[in-house]
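In: Predicted model, plus sequence, below.
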Amino acid sequence: MSTGAVDGFVEPGRGGGLLDVVRQRYLLRLVVRKDLRVRYRGSVLGMLWSYVKPAVQFVVFYFAVGVFLRMNEAIDNFAVYLFAGIVVVNFFGEAFGNATRAIVGNSALVKKIYLPRELFSVSALWVAAVHFFPQLVVLVVGALIFGWRPSLAQLAAGVLGFAILTVFSLGLGLLFGAVNVLFRDAENLVDLLLMVATWASPVLYSWTAVTEVVGTGTIWTIYQLNPLTPVVELFHWCFWAPTAGVEYVMPPDLWQWVGIAAVTSTLVLVLGELVFRRLDGRFAQEL
């Protein structure tokens, strides 16, 4: 008996994986619409929460770090600097967190019918992107107020940073989403990682504050190996550096770390897809 397609049916884990998601874009759109409807069912503000949550987060961080700890005196246009980092960690947090819970959260569908299960992880990423772009609009408007005049290279850096961030988030989401079906501890581990991610990248402080304490040795290398760190710096170079009055100094070997982040993100995506497809056949029975 063939282990592949039999009478039009495909054994879980034997399909095209993420390629099936591309081929079945209509199904993906349906899942995205379902996720958005479920999220905002009975909500008064609806999609306005895409603005409310990051706005509150920004105000809290700005006053706690910028005003009370006087970071706004150390960093010119600290509001733009801060929000450029916040949109990165918010997208990563939502995409990674929701993708981790995607299979368990759609257990009714997983147990009843077969469809490419990667649809649920990609849908979580898409929903995060839906919430990311309104924040990006706010960031652009705020940067323009502060005299934002980016070059083509800086705009390209922002696009590159978002691409790396997307690949990294999806890879981790596939990996932890598959493991979470077997071990629900994965959700708690993800929450812990997301908390660390906010502080383990230069969102609330500058990279120079890190080198002043640890230098540019082993700890600095470990710090830069986190893909979020160079991605946040790319967003800073794209949105904060071109604002009026800013004298931006790039971190040492930034482009080297960007290349490493791109390779790391790609490897994480490949690993995540391999683990996901390996465990795919067990999802229905484990749920």
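Out: Okay, I see it.
In: can we go C-alpha only for contacts and neighbour counts from here?
Out: Noted.
In: Return the set of buried residues in stretch 260-275.
Out: Under the neighbour-count criterion of 16 or more other CA atoms under 10 Å, stretch 260-275 has 260-262, 264-266, 268-275 buried.
In: could I get these as JSON lines with distance to Asn180 and secondary structure?
Out: Output for the buried residues of stretch 260-275, formatted as JSON lines (distance: CA to CA, whole Å; DSSP: H, G, I helix; E, B strand; the rest coil):
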{"residue": "Ile260", "distance to Asn180": "28", "secondary structure": "helix"}
{"residue": "Ala261", "distance to Asn180": "25", "secondary structure": "helix"}
{"residue": "Ala262", "distance to Asn180": "25", "secondary structure": "helix"}
{"residue": "Thr264", "distance to Asn180": "22", "secondary structure": "helix"}
{"residue": "Ser265", "distance to Asn180": "20", "secondary structure": "helix"}
{"residue": "Thr266", "distance to Asn180": "21", "secondary structure": "helix"}
{"residue": "Val268", "distance to Asn180": "17", "secondary structure": "helix"}
{"residue": "Leu269", "distance to Asn180": "17", "secondary structure": "helix"}
{"residue": "Val270", "distance to Asn180": "18", "secondary structure": "helix"}
{"residue": "Leu271", "distance to Asn180": "15", "secondary structure": "helix"}
{"residue": "Gly272", "distance to Asn180": "12", "secondary structure": "helix"}
{"residue": "Glu273", "distance to Asn180": "14", "secondary structure": "helix"}
{"residue": "Leu274", "distance to Asn180": "15", "secondary structure": "helix"}
{"residue": "Val275", "distance to Asn180": "12", "secondary structure": "helix"}
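In: this is the comparison structure:
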Amino acid sequence: MTTEIANRDFRRPGRGRGLLDVPKHTFLLRLLVDKELQVRYRGSILGILWSYVKPGVQFIVFYLALGVFLDLNKGLENYAVYLFSGIVLINYFGEAFGNGARCFVGNGDLIKKIYLPRELFSVSTIGVGLIHFAPQLLVLLIADFVVGWHPNLMQLACAVVGMCILTAFAYGLGLIFGVANVFFRDSENLVDLLVMVLTWVSPIMYAWERVADKAPEWLLHLYLANPITVSVELFHYAFWYPTLEYEWHVPPHLLSMWTPLAVVIALVTVVVGDLLFRKFEGNFAQEL
């Protein structure tokens, strides 16, 4: 008996294994996702329909301000599809990133009372974001079919890759800022600012060529290396480009260089976030 106990692999109480704990606790993960949805829509009349209302209002405002008043719709065929395909992505990124940055503080009572793998809180924000992303994607697909969408397998694969890049990037940033927010509450205030900046420095409401025409080469390379830029352009390649009747100039080396680089950046973000989480999660309860 003594030998059996001595040979066991013990861990310090209150410390988990980061992402390695998630596959073993899928039931808890589903409960956390359900909890977040119930809390968010408690007392709400529209409920999940808010997933349509917010992007719908954003689309109308941006389309009128940029497409009609600034005439961007004249330079881009099917500008409505171009714009909406970017809006659904940045909304998903903003929700996953923002909720990830606030999840540990927001669940402080649970963290202080019981122990469960705490990275589940961060992963659950991705699940909630995907649930809200699905109806917006459905609207985008309907609009695509209306204007004559004819994608190939390569373009559909690019959409999946773009979604994976954005998910990893949002999760990694959310984890980094979520850990920081436990110790410095100012961190969550930076999230909304970053999302606003990233929205405007990504080709969501304008074509990337506008940056190429005016930015120096080094700034253009930095712009194209942004994982959000890559994800948005991959979505444009999948959902907007197949609706055009003319050849569209994709960013140079989008598939051969910028996409692999964005994958690396997103994965590095996840690794850094996971390392920070493992290092500091043992102090969460006392800090909260």
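Out: Thanks, I have the structure now. This structure is a prediction, so every number in the text was calculated from the model and none was measured.
In: just to revisit the earlier point, let me have the buried residues of stretch 260-275 of structure 1 in a markdown table, extended by distance to Leu48 of structure 1.
Out: Shown next, in a markdown table, are the buried residues of stretch 260-275 of structure 1 (distance: CA to CA, whole Å):
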| residue | distance to Leu48 of structure 1 |
| --- | --- |
| Ile260 | 36 |
| Ala261 | 33 |
| Ala262 | 33 |
| Thr264 | 34 |
| Ser265 | 31 |
| Thr266 | 33 |
| Val268 | 33 |
| Leu269 | 31 |
| Val270 | 35 |
| Leu271 | 36 |
| Gly272 | 32 |
| Glu273 | 33 |
| Leu274 | 37 |
| Val275 | 36 |
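In: which one's the longest helix in structure 1?
Out: Ranked by number of residues, the top helix in structure 1 under DSSP state H is helix 152-182.
In: Superpose on structure 1 and give me the mean offset of stretch 153-163 of structure 2.
Out: Superposing on structure 1 and averaging over aligned pairs (mean CA distance after the TM-score superposition for structure 1), stretch 153-163 of structure 2 comes out at 0.3 Å.
In: Report the buried residues of that stretch.
Out: 155-156, 158-159, 161-163.
In: Can you tell me which of those comes closest to His253 of structure 2?
Out: Cys158 (13.7 Å; CA to CA).
In: who touches the spatially closest residue to the closest one that is not a sequence neighbour in this structure?
Out: Nearest in space to Cys158 of structure 2, with sequence neighbours left out and distances taken as CA to CA, 6 or more residues apart in numbering, is Leu234 at 5.5 Å. By CA atoms under 8 Å, 6 or more residues apart in numbering, the contact list for Leu234 of structure 2 reads 155, 158-159, 161-162.
In: run the last query once more with 7 Å
Out: 158-159, 162 (CA atoms under 7 Å, 6 or more residues apart in numbering).
In: In space, not sequence, find me the middle residue of structure 1.
Out: Closest to where the C-alpha atoms of structure 1 average out (CA atoms, centre = their mean) is Phe92, at 2.1 Å.
In: my read is that one is in a helix, agree?
Out: Yes - assessed by DSSP: H, G, I helix; E, B strand; the rest coil, Phe92 of structure 1 belongs to a helix.
In: Next, work out how far apart it and Phe283 of structure 1 are.
Out: 25 Å (CA to CA, to the nearest Å).
In: count of neighbours near the closest residue to Val271 of structure 2 other than its chain neighbours?
Out: Spatial nearest neighbour of Val271 of structure 2, excluding adjacent residues (CA to CA, 6+ apart): Gly172 at 7.4 Å. By the criterion of other CA atoms under 10 Å, Gly172 of structure 2 has 26 neighbours.
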